[in-house]
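K.L.:
return a 3D structure for these sequence lines:
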Amino acid sequence: METPLQLYDPRDGDVALKVASLPGGLDLAQTLRFNYFTAVWVQEGCGTFWADLGRYDFEAGSLLFFVPYQSFRLLPETPARGLVIQFHANFLCIETHHAEVGCNGVLFNDVYGVPLVRLNAGHEGEFLGIVDSMRGELEASGLAHSEVLLSYLKIFLVKAARLKLEQQGRLQPAAIKRPPVLDELKRLIEEHYRAEHSPGYYAQQLHLAPKSLAKLVKKHFHKTLTELIRDCVLRQAKWELLHTLKPVKQIAAEVGFQDELYFSRLFKRATGCAPSFFREFETSIRGGQNVWVR
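P.N.:
Model prediction:
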């Protein structure tokens, strides 16, 4: 069943930044999809969550991150309580402000990593102070309201990105650290995903049996190699749709699909909407500021 898409639209009076409590801020009974960036701070509880087709575990003290138009679901084994922060690219575009915030490819749009940061007791106090400041500013709505909120959000994301970079590779037991061949796989995918969509191509380049590579990818990336390649294709396609004026047919061809209709079906299954709707709706509510004309 297709995941319902819950859209932010300022023309309906929606706000571009939200801070809410968990579970009240999210309906944990269903799979969710927004055109917001979403950060979920699980302060109590544990269980499993899905980000698209990737399956991961979470526990108390976890920060989970989801990109716009991505389907996700939390399945708590024990009652989950915490906080939810959502913001639209109108408020902070992590691509435009990547040099300032540094979370693009770390917290968001990292197709190879686990979209999770672990917080210890010391971190929790620091992050709770930032969230409390955000809530206070949302209630006060004083002079330079948006600028103050934007500053708090950037601090939150920068600190989370720093933590994740520190934790990558450090929290994994030596027995299950990522094999070097997977770093070579990442390099090959980033170089060739626009033209090569077949898992067999990458297995051949790495001199591995397809089944052996498939097991490694599933164990360490929590998804299949086909899904990994698809996520790279979609990441690039969304960027091109948002930030260029290229026709959909041209974008499809540039990421390896000569059949525009097939590409459009793939895109809709992954995002909940057609490429043309994605571009037109997001460009409309951003006032065209997302398009970088060269």
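K.L.:
can we go C-alpha only for contacts and neighbour counts from here?
P.N.:
Fine.
K.L.:
ok, now which ones touch the spatially most central residue of the chain?
P.N.:
Here the mean C-alpha position of the chain is nearest to the C-alpha of V67 (Cα atoms, centre = their mean), at a distance of 3.1 Å. V67 makes contact with 35-38, 108-109, according to Cα atoms under 8 Å, 6 or more residues apart in numbering.
K.L.:
ok, of the residues you listed, which come out buried?
P.N.:
Neighbour counting by 16 or more other Cα atoms under 10 Å classes 35-38, 108-109 among the contacts of V67 as buried.
K.L.:
mind listing the helices in the protein by residue range?
P.N.:
98-101, 121-140, 145-167, 180-192, 199-205, 210-221, 225-243, 248-254, 260-271, 275-285 (DSSP state H).
K.L.:
mind checking which of the ones you listed is nearest R55?
P.N.:
helix 210-221 (9.5 Å; Cα to Cα).
K.L.:
run the chain-centre distance for that closest one.
P.N.:
22 Å (Cα atoms, centre = their mean, to the nearest Å).
K.L.:
and the contacts of it?
P.N.:
So helix 210-221 is contacted by 112-114, 178, 182, 199-200, 203-204, 223-225 (Cα under 8 Å, 6+ apart).
K.L.:
can you check stretch 15-27 too?
P.N.:
Contacts of stretch 15-27 (Cα under 8 Å, 6+ apart): 8, 10, 42, 80-88, 90-91, 131, 134-135.
K.L.:
keep only those of the residues you listed that are in strands.
P.N.:
Those of the contacts of stretch 15-27 mapping onto strands are 42, 80-87, per DSSP state E.
K.L.:
now tabulate these in TSV and tack on neighbour count.
P.N.:
Shown next, in TSV, are those (neighbours: other Cα atoms under 10 Å):
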residue	neighbour count
V42	23
A80	21
R81	19
G82	20
L83	21
V84	22
I85	20
Q86	21
F87	22
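K.L.:
for those residues, work out which two are farthest apart.
P.N.:
Farthest apart among the ones in strands among the contacts of stretch 15-27 - using Cα to Cα - are A80 and F87, which lie 21.6 Å from each other.
K.L.:
for the residue nearest to D52 when sequence neighbours are not counted, list the residues it contacts.
P.N.:
Leaving aside its sequence neighbours, D52 sits nearest to S71 (Cα to Cα, 6 or more residues apart in numbering; 5.1 Å). Going by Cα under 8 Å, 6+ apart, S71 touches 3, 31-34, 50-52, 270-271.
K.L.:
here is the second sequence; please produce its structure so I can put it next to the first one:
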Amino acid sequence: MNKVFSETGNVLLGLDHPEDNKLVSPSQFSEYTILVITEGEGTFHADFASFAFAAPVILFSTPQQSIYIKETKAVKYAMLQFHSDFYCIEYHRNEVACNGLLFNNIYMEPSLKLAPEELGSYMQLVSQISDEFQQPDPSDIVLRAYLQLFLAKSSSIKIKSIEKQKVFKNDKMDLFKQLLEENFLTLHKPSDYASLLAMTPNNFTKQCTRRFNKTPSLLIQERLILEAKKQLHLTRLSIKEIAFGLMFQDEYYFSRLFKKMTKISPQAFRNTTGISIVADLSISKHY
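P.N.:
Predicted structure coming up:
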């Protein structure tokens, strides 16, 4: 595996072409992980969610997500990983627009289906990154530029694919998504949202699962954890301050839920992902 390390020994950028599937069992990485699937098919599991895929496709995961691939037909892939210390997607959101689209979106599958010709252009990019790694003194500037191009290209294709998709239309679930974004700090029970939507709990659960492939309970918890990850990574607030800001009665209950959902404690998450440069800037208020 080709890697660029920080002065403290952390992987900043890595590229691997494993001969066999390395993700047959759940794995967690401190880096953002991108899998360019060139052959095969199977099911991609990310935390509590899962979905089927078939090559060619790109799969995306965020730091410390528990991910693995269950193959139904042998897969081959290139694995590109980067740490936020190497490339901060929040800081560069205007250039690549991938935060909340390719990463950190609980409502969409973290995947990008490719046409054969698109796969070719991506593999050319991967090859260019690999070639730069082979230089006597690989350039961080060049590698960062290739990564930014990779992410910007992916965001552009993803936006176009969303516009073309005939998503199952459901006004109630569109409203639920809006209500969840507005009230996730204060409303933590599916019954709260079922009441607001004037739906029975059973019908609400059925329609939510059909639309998002997740239960209302899971979506509510994921939205809270997504906000917690944001605060841990993008601010210097203490864990106690973050817990109270998320309306938890105490930091211990918050920590237990966070670890239940992510398999890692809030402090360990912050230690491994680091605190973004955005924490010391006022350029961004949203994740």
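K.L.:
and the contacts of S71 of the first structure, which are buried?
P.N.:
For the contacts of S71 of the first structure, buried by 16+ other Cα under 10 Å: 3, 31-34, 51-52, 270-271.
K.L.:
can you flag which of those belong to strands?
P.N.:
A51.
K.L.:
which of the buried ones among the contacts of S71 of the first structure lies closest to L241 of the first structure?
P.N.:
Among those, and counting by Cα to Cα, the member closest to L241 of the first structure is T271, at 12.9 Å.
K.L.:
can you tell me what that closest one aligns to in the second structure?
P.N.:
Residue correspondence to the second structure (TM-score structural alignment): T271 of the first structure is matched to T262.
K.L.:
residues contacting its match?
P.N.:
47, 64-66.
K.L.:
kindly recompute the last result at 10 Å.
P.N.:
28, 47-48, 64-66, 222, 225, 256, 269 (Cα atoms under 10 Å, 6 or more residues apart in numbering).
K.L.:
quick one: it from S195 of the second structure, how far?
P.N.:
For T262 of the second structure, the distance to S195 of the second structure (Cα to Cα, to the nearest Å) stands at 29 Å.
K.L.:
the residue nearest to the centre of the first structure pairs with which position in the second structure?
P.N.:
Going residue by residue (TM-score structural alignment), V67 of the first structure aligns to T62.
K.L.:
ok, P26 of the second structure touching F48?
P.N.:
No. Contact criterion Cα atoms under 10 Å: P26 of the second structure and F48 do not qualify, at 11.3 Å.
K.L.:
need the residues touching each of those two.
P.N.:
65-67.
K.L.:
which one of the residues you listed is nearest to E241 of the second structure?
P.N.:
Q65 (23.4 Å).
K.L.:
quick one: contacts for the closest one?
P.N.:
Taking Cα under 10 Å, 6+ apart, one finds 26-33, 45-48, 261-264 in contact with Q65 of the second structure.
K.L.:
and L53 of the first structure, what does it touch?
P.N.:
By Cα under 10 Å, 6+ apart, the contact list for L53 of the first structure reads 70-72, 222-224, 227-228, 231, 270.
K.L.:
distance of it relative to E227 of the first structure?
P.N.:
8 Å.
K.L.:
what does S141 of the first structure give?
P.N.:
43 Å.
K.L.:
what's the match for Q86 of the first structure in the second structure?
P.N.:
With TM-score structural alignment as the criterion, Q86 of the first structure matches Q81.
K.L.:
mind checking how far the nearest residue to A54 of the second structure once chain neighbours are set aside is from A52 of the second structure?
P.N.:
Spatial nearest neighbour of A54 of the second structure, excluding adjacent residues (Cα to Cα, 6+ apart): E41 at 4.1 Å. Distance, E41 of the second structure to A52 of the second structure, by Cα to Cα: 8 Å.
K.L.:
between the two, who's got more neighbours?
P.N.:
It is E41, of E41 of the second structure and A52, that has more neighbours when counted by other Cα atoms under 10 Å, with 21 against 14.
K.L.:
got the contact list for the alignment partner in the first structure of that one?
P.N.:
Using TM-score structural alignment, the partner of E41 of the second structure in the first structure is C46. By Cα under 10 Å, 6+ apart, the contact set of C46 of the first structure is 57-62, 74-81.
K.L.:
same check on K177 of the second structure?
P.N.:
Counted by Cα under 10 Å, 6+ apart, K177 of the second structure has contacts 107, 171, 183, 193, 208, 212, 219-220.
K.L.:
who touches L188 of the first structure in this structure?
P.N.:
182, 196, 201-202, 205-206.
K.L.:
for it, give its distance to L206 of the first structure.
P.N.:
9 Å.
K.L.:
D27 of the first structure now?
P.N.:
Distance from D27 of the first structure to L206 of the first structure, by Cα to Cα: 43 Å.
K.L.:
between these two, tell me which one has more neighbours.
P.N.:
Set side by side, D27 of the first structure and L206 show more neighbours around L206, with 16 against 12, by other Cα under 10 Å.
K.L.:
now the aligned residue in the second structure for the more buried one: closest residue in space, sequence neighbours ignored.
P.N.:
Aligned by TM-score structural alignment, L206 of the first structure pairs with L197 of the second structure. Nearest non-adjacent residue to L197 of the second structure, counting by Cα to Cα, 6+ apart: K172, 6.8 Å away.
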